[in-house]
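Chemist: got a predicted structure here, sequence first:
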Amino acid sequence: MHMDQTTEAIAHFIGLFSQAVEEARLRLDYSDFKALPDAPLEQNDLLNIKINIVSPYSLDGFKPRVDYTPPPIDRFDAQVSVAIRYDPIPLYNEGQGAPAATIWGAETPPLMAGGEAFAEYQPLGSLALYLKQQARLEDNDYLSIGDHGLHFSSVGDTDAALIALIKAASPFQPFGDLHEPGSAAEIGDFILHAPHIADAFIDALDGNDGVFVMRGESIEGKFLNGEEVDELPALDTYLPEKFSEEEEAGDAETDFSTHATMDVEAGANLLVNEAILVNDWYGAPVLAIAGDYVHFNAISQLNLWSDNDTTSEALNGWKSLTEAPTQAFNTATIQTIDNPPPPGLENANGEPVFPEHWQVSRIDGDLMLANWIKQVSFVEDNDITVMSASGGGTEIVLGNNTVINATSLAALGNYYDLIIVGGNVYHANIICQTNILLDDDLVGTVGDFQTGGSASLSTGGNLLWNEASITQYGTMSFDTMPPSYLEALEKLGDGPGTAPQSLLSGSDFAGLTTIKVLYISGDVVDLQYVSQINVLGDADQVALAKSQSSAHADASWDVSTGSNALINQASIVDGGVNSTTYTGGAVYSDELLIQAELISDDTNLYTQGADALVSEAVAFLSDDLMASPEGDADQNAPDPSTPDGGTADVMQTMLG
């Protein structure tokens, strides 16, 4: 339609305006659309679906042993194809050419070799560990505190007294100080000689009091200080209170008063030897030994101590902190735990299956298993101190040392169905434990020392503890060697071969698909040895003097020179299963238990009373002190040139 110029301009303007409006609307819609992805999604309500699960399986009770029978994958059929190129020697006939060579290849039937291949288990071989743990500590302190102006010299020879106790203990520990064998032959000789050592020890006793000895082919039970008991005591019950957790948790409230208190700790030493041996290197339900079987178990425990204290008569009215005197315990456990092997397989008729072949691992030579552990703790804490009360609270710690030797070893190896030994088997478990304590304390007073405050004194309360156990898993029964095992022994001695049918069809291996065999051409030597020794010299000498000033006449005193703990703990565990042992030679079994407690009546350390000894050992540092007890600081100060009688390490290496 033709429009005039004005109408056309107006229509064109309306069209442009309409497009602009539409574009604006689109931009607004686009902005809303753009904002939608950034908006958080609304969470719908969770679905509440109930699921009922029905399972045909039920959980059994706890089983400490998991029985596992491996699948019969040790055997597989093998077909070996061999193609051989064969060139026969050419034959020439006169008038004929040379014949062509004949080749045997894919076109001709190959040479077939059918048979069975077996996977082999490699034996672990021998194992030997020789471990020595030794801790030595000298903490011989000398301390002079207070304005007493005195010097206190050592009384007696503490080293000689401790050496005398060590020498006295030596005859009562037959297996404590032995040289370690270094080869399989030496270990075998050591085990064979051990019963003779026991014979010589028993013959030399001559009815000595305090020594308990039990010996026989087999010992079973729990023993405490020479008596068989149903239950053994716990260490925590008899541990001195200074080492108990209850005392650490319940600390006393701090006293901020100006009242003079003197807390002196010259003992509280802790010596610990701990060893755990687990021998699970090899085992089998059936053993065949061409030679002899020798078994020896021994636990030897000794506690030797001297606690002859000498105290001044002026301290007779003081309260005793430790009601219990020095105590010694020897606890031992020897036990065999029944451990039957897992049941065998049966066929569809409920009859046991029998193996069709054996699988052999060889050791040409001896199998040596040796764990030799020796732990020694030697501590000297012979403190010398002279003191008088001073203002406020004074806490003096001269002892409180801790020495620990600890080891834990587990030898984990392989188990077999049959072990065949071409030589002899020597097996021994030996535990030796020794505690030696010298706690002869001297506590005396100088002059007319006395106090008006509370006073307590403890010179005993020591603990000597030996704890040992030998545990065998699996019982053993012995019988003579059957002909089938002799045949197997001869075959393996000549080299690899097939298993005798009489062995495979025997009742010992009913239920097995394959016999896993370990063959040892030589001897088996198995020695587990633990020796633990604690030696503590804690002969403290304390002199209490009156202060030159009378300001602290009502001071409170708390003096402790004992409360030491010497602890030995050892355990040997022999892994295995119930087994039948066939031998071609003799069977020897010997078990020995020694528990000894010896108390020294007199070490000749103190030959006089406390007052007389202290009077002789104490000297004034200045001659003018008697004439001028109220002297100045220069008169009361110790003379640097005067020897103190102690070691250079005065206060636990504080001078270093």
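Modeler: Cool, the structure landed. Numbering: from 1, shown residues only.
Chemist: okay, CA-based contacts and neighbour counts for the rest of this
Modeler: Noted.
Chemist: mind listing the helices for the stretch 551-656 of the chain?
Modeler: Ranges of helices within the stretch 551-656 of the chain are 610-617, 624-627, 633-636, based on DSSP state H, counting those that start in this stretch.
Chemist: packing partners for the first one?
Modeler: The one in question is helix 610-617. strand 310-311, strand 442-445 (3 or more CA pairs under 8 Å, 6 or more residues apart in numbering; DSSP states H and E).
Chemist: out of the helices of the stretch 551-656 of the chain, which comes closest to A586?
Modeler: helix 610-617 (63.7 Å; CA to CA).
Chemist: in the closest one, what's buried?
Modeler: 610-611, 613-614 (16 or more other CA atoms under 10 Å).
Chemist: so where's the longest helix in the protein?
Modeler: helix 5-38 (DSSP state H).
Chemist: from the contact counts, what lies against that helix?
Modeler: Counting by 3+ CA pairs under 8 Å, 6+ apart, helix 5-38 packs on no helix or strand.
Chemist: how far does the helix or strand following that helix sit from the chain's center?
Modeler: Counting by DSSP states H and E, the next helix or strand C-terminal to helix 5-38 is strand 75-82. Taking the mean of its C-alpha atoms, strand 75-82 sits 50 Å from the chain's own mean (CA atoms, centre = their mean, to the nearest Å).
Chemist: contact partners of strand 75-82?
Modeler: Under the criterion CA atoms under 8 Å, 6 or more residues apart in numbering, residues 110-119 lie in contact with strand 75-82.
Chemist: ok, 6 Å please
Modeler: By CA atoms under 6 Å, 6 or more residues apart in numbering, the residues outside strand 75-82 that reach it are 111-116, 118.
Chemist: hold the first one in mind and look at this next one:
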Amino acid sequence: MLPDRTSQTIAHFIGYFDSVIEEARLRIQQSEGRVLGEKAAPPAELQALAPDFATDFSLRSFIPDVPYRAPPFDLYGGGSHFHHAPIGLGFGWQRPVSFDPDMPRHMLPGRPAADVEQQLHIFAGPGSIQAQIFQVNVLYDDDYLDLTDQPHERIDMSFVAGRLSDYADAGAAYGERTTFDRPQDHASLDAMAKGYGTLGEALGQEDRPPIHADAHSEFVATGDGAKGIHVNGELREEMPVLKDLLPDRGLAAPPAEEAEDAEQATAGAHGPAVDSIVVDAGANVVANIAAVTNVGIIAPVMSVMGDYHQVDVISQAYVYSDVDHDGRFPAGDAAFHAGSATQAFNIAAIKDMAFALGGGGEEGGDAPPVFPTDWVVSRIDGDVCFMEWIEQYNFVTDNDQLVITTRGSEISILSGGNTALNVSTFFGMSMQYDLVIVGGNVIDMNVINQLAVLYDNDWLVGSGAGASGVSFDGGGNLIWNQASITNVGSGNFQEMPGYMSDVVAAIDERDPNMPAGLAGDAAFQGQHVLSVLYITGNVYQLNYVNQVSILGDADHVSQLAANMLAETEDASVTIRTGNNAVINIAEIVDYDSFGGTTYLGGGLYTDAILIQGGIIEQDDTHPQTVGTKLANEVIAFLDDTPDHPGTSGDGVIDAGHDYSWNTAMPSDAMQTVIA
């Protein structure tokens, strides 16, 4: 505390000037150092500096606090008696204030004017929410291993890229009319809704041609026929479990217990020598995983003045070739095994689920029902869009060439075991209201497109391939497309009540009085204050997931038998080139409303579309030795216009023309440093 008022006055002004200096610095920073081109005009003369300036204020000593007491007056009496209240302002500038007792009541301080009409205060509603996620994995892991001390010719595996391109084009036929580029405006969303409506009508015709003439399996359903759980076109009660069907990855699998393995390795180090070779050239995992939960605007009751469009679309396709050539069998007898133990699944689930609101307790036995008496209104002028757009792509090649032979020791070779994984989750939730009024239309779309491609043709060749003790397994692959769409709170549509037009008019006119029809609606019983959101335009809700996984695992193994293999009974060679997994998993949970009441003034258009297709190829291409000419298939895969270098056309996947990711090259030239 300062000892006297003079010191307090000085300290007060020092603090004031410090504030002025900081304000000046702030202005300099806001102006970013810019200087006015013209000289600023001088400030006007202060009135206090004029010679004839006079004031009736009296200067008093400094008073640190600012006491204030409102003048009392009679609210309901005939007269008002005012008292002069001391008012301290800074240094005590004070002017006597007097009031006329005969002043009109609507002019009294603190009382609103009687002729001022009260209006409804409108709050700003939430804005649009748009999330766009784009994920890409590109991996080239083409390994070469030679355990001998003799040179061998390299094998050209570049044709695999051309086969993957052809397979991707064949599988894209199932998603040709369900896949769109990312919309840039609301007109694009309208075009998508119209396109899905036309597609549903076309697929619902019984005499329509098949989507792909060479498909191994194909299933198309619309409307209620698409609801439920479908596995490769068959209606099931439950979904299969991925964990139960994952292939054994062999050397690529993580050890169950590292301590136990370490003890076994230590014990075996002092035992007899083991002559064995274990090769895992496959065991790759390529996966896209996406989960979208869209709550949007939480409201138990929605009123749509226009039309309501709701469509759920799932398109799934897989294409694979698994033809394993085993040199142990003579040509023309059992020279190859087509489709050996490869499992492929298209799993789709489209379902509706009601959302039950928890009860807030029952009223007393004879207590009258409670209805809202007041409302709080928010407004959005124009359209509102809630969009979650996810695109995931995997392109992996693992074409290995191995030249192996027994070496009199235990050898483990892992040339595969790659993992490419895209994971994306989104949870969107806006604000909560009791009633949402949409002046236009509602367009609600949930779309999942999935494509899985696998090329796993393997070759076991070389002298001694038919010797005993050689185990060759090129199958055990898994292709898994799983998609799920769940609509929560949809299905309870009712006719638009007549009072809703009065509600819109009251909001437009800013009438503070809630319409009687809204206050008496049974849907709002038990509430005292009603929270209302009014959207003058359309509401767009789009959840879109596009997943593409492509894996090429064509392995060429040359097994050269030595005398050790023929003379040693315990010698063994185990070669595994399969056990790959190509996985797409997507889930959309769309909360349409909480409580399940939607008043509709226009038409209702709902549809569900399910497309499942599977194509099995039996490619008989045999790899050749590397020549001096670059394979044409490589150029065709990277760019379909090789005559115009520098131009980038569409490769295997069209990702919205955002990135030419399909022309990317691996950053590791040796494929050993970071592979």
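Modeler: Alright, I've got the coordinates. What you see is a predicted model, and the numbers here were worked out from it, not measured in a lab.
Chemist: which residue lines up with N487 of structure 2 in structure 1?
Modeler: Under the alignment (TM-score structural alignment), N487 of structure 2 pairs with Q472 of structure 1.
Chemist: touching, that match and T333? I think so.
Modeler: No: Q472 of structure 1 is beyond contact range of T333, at 11.1 Å (criterion: CA atoms under 6 Å).
Chemist: still on that earlier bit, can I get the helices of the stretch 551-656 of structure 1 in CSV with distance to T581 of structure 1?
Modeler: Output for these, formatted as CSV (distance: least, CA to CA, whole Å):
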stretch, distance to T581 of structure 1
helix 610-617, 66
helix 624-627, 85
helix 633-636, 82
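Chemist: need the strands for the stretch 451-600 of structure 1, in chain order.
Modeler: 455-458, 463-473, 476-480, 515-520, 524-537, 541-544, 556-560, 565-574, 579-583, 587-599 (DSSP state E, counting those that start in this stretch).
Chemist: right, and those strands - which one's nearest L625 of structure 1?
Modeler: strand 541-544 (17.6 Å).
Chemist: tell me the residues of structure 2 aligned with that closest one.
Modeler: The aligned range for strand 541-544 of structure 1 is 556-559, by TM-score structural alignment.
Chemist: after superposition, how close is that stretch to structure 1?
Modeler: Superposed on structure 1, stretch 556-559 of structure 2 shows a mean distance to its aligned partners of 1.2 Å (mean CA distance after the TM-score superposition for structure 1).
Chemist: what's next to that stretch, contact-wise?
Modeler: So stretch 556-559 of structure 2 is contacted by 401-405, 458-462, 465 (CA under 6 Å, 6+ apart).
Chemist: can you give me the helices in the stretch 51-200 of structure 1?
Modeler: Under DSSP H, counting those that start in this stretch, the stretch 51-200 of structure 1 gives helices at 158-169, 184-205.
Chemist: reformat these as CSV; add mean neighbour count.
Modeler: As requested, the helices of the stretch 51-200 of structure 1 are exported to CSV (neighbours: other CA atoms under 10 Å):
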stretch, mean neighbour count
helix 158-169, 17
helix 184-205, 16
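Chemist: reformat the ones you listed as TSV; add distance to D554 of structure 1.
Modeler: TSV is the format used below for the helices of the stretch 51-200 of structure 1 (distance: least, CA to CA, whole Å):
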stretch	distance to D554 of structure 1
helix 158-169	34
helix 184-205	55
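Chemist: may I ask which helix or strand encompasses the counterpart of F329 of structure 1 in structure 2?
Modeler: Correspondence of F329 of structure 1 to structure 2, assessed by TM-score structural alignment: F345. Element membership for F345 of structure 2 (DSSP H and E) is strand 343-353.
Chemist: what's in contact with that strand?
Modeler: 227-232, 478-488.
Chemist: export the strands of the stretch 451-600 of structure 1 as a markdown table, with columns for distance to I145 of structure 1 and mean neighbour count.
Modeler: Converted to a markdown table, the strands of the stretch 451-600 of structure 1 look like this (distance: least, CA to CA, whole Å; neighbours: other CA atoms under 10 Å):
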| stretch | distance to I145 of structure 1 | mean neighbour count |
| --- | --- | --- |
| strand 455-458 | 18 | 20 |
| strand 463-473 | 30 | 22 |
| strand 476-480 | 67 | 13 |
| strand 515-520 | 71 | 23 |
| strand 524-537 | 24 | 24 |
| strand 541-544 | 10 | 24 |
| strand 556-560 | 14 | 21 |
| strand 565-574 | 28 | 23 |
| strand 579-583 | 69 | 21 |
| strand 587-599 | 35 | 19 |
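Chemist: closest to V379 of structure 1 out of those strands?
Modeler: strand 524-537 (4.9 Å).
Chemist: chain center to the closest one, what's the gap?
Modeler: 12 Å.
Chemist: what's the counterpart of L518 of structure 2 in structure 1?
Modeler: Per TM-score structural alignment, L518 of structure 2 is aligned with L503.
Chemist: list the residues that contact the counterpart of D526 of structure 1 in structure 2.
Modeler: The equivalent of D526 of structure 1 in structure 2 is Q541 (alignment by TM-score structural alignment). By CA under 6 Å, 6+ apart, the residues touching Q541 of structure 2 are 385-387, 444.
Chemist: among those, name the ones in strands.
Modeler: When DSSP state E defines the strands, the subset of the contacts of Q541 of structure 2 inside them is 385-387, 444.
Chemist: dump these to CSV, plus distance to T621 of structure 2 and neighbour count.
Modeler: What follows is those, written out as CSV (distance: CA to CA, whole Å; neighbours: other CA atoms under 10 Å):
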residue, distance to T621 of structure 2, neighbour count
C385, 50, 19
F386, 48, 23
M387, 45, 22
D444, 47, 22
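Chemist: can you put these in CSV and add distance to G195 of structure 2?
Modeler: Output for those, formatted as CSV (distance: CA to CA, whole Å):
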residue, distance to G195 of structure 2
C385, 19
F386, 19
M387, 18
D444, 14
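Chemist: picking that back up, closest to I588 of structure 2 among the contacts of stretch 556-559 of structure 2?
Modeler: D458 (37.5 Å).
Chemist: distance of the alignment partner in structure 1 of that closest one relative to L613 of structure 1?
Modeler: Matched by TM-score structural alignment, D458 of structure 2 corresponds to D441 in structure 1. In this view, D441 of structure 1 and L613 of structure 1 are 12 Å apart by CA to CA, to the nearest Å.
Chemist: setting aside sequence neighbours, what's the nearest residue to the match of L518 of structure 2?
Modeler: S484 (5.3 Å; CA to CA, 6 or more residues apart in numbering).
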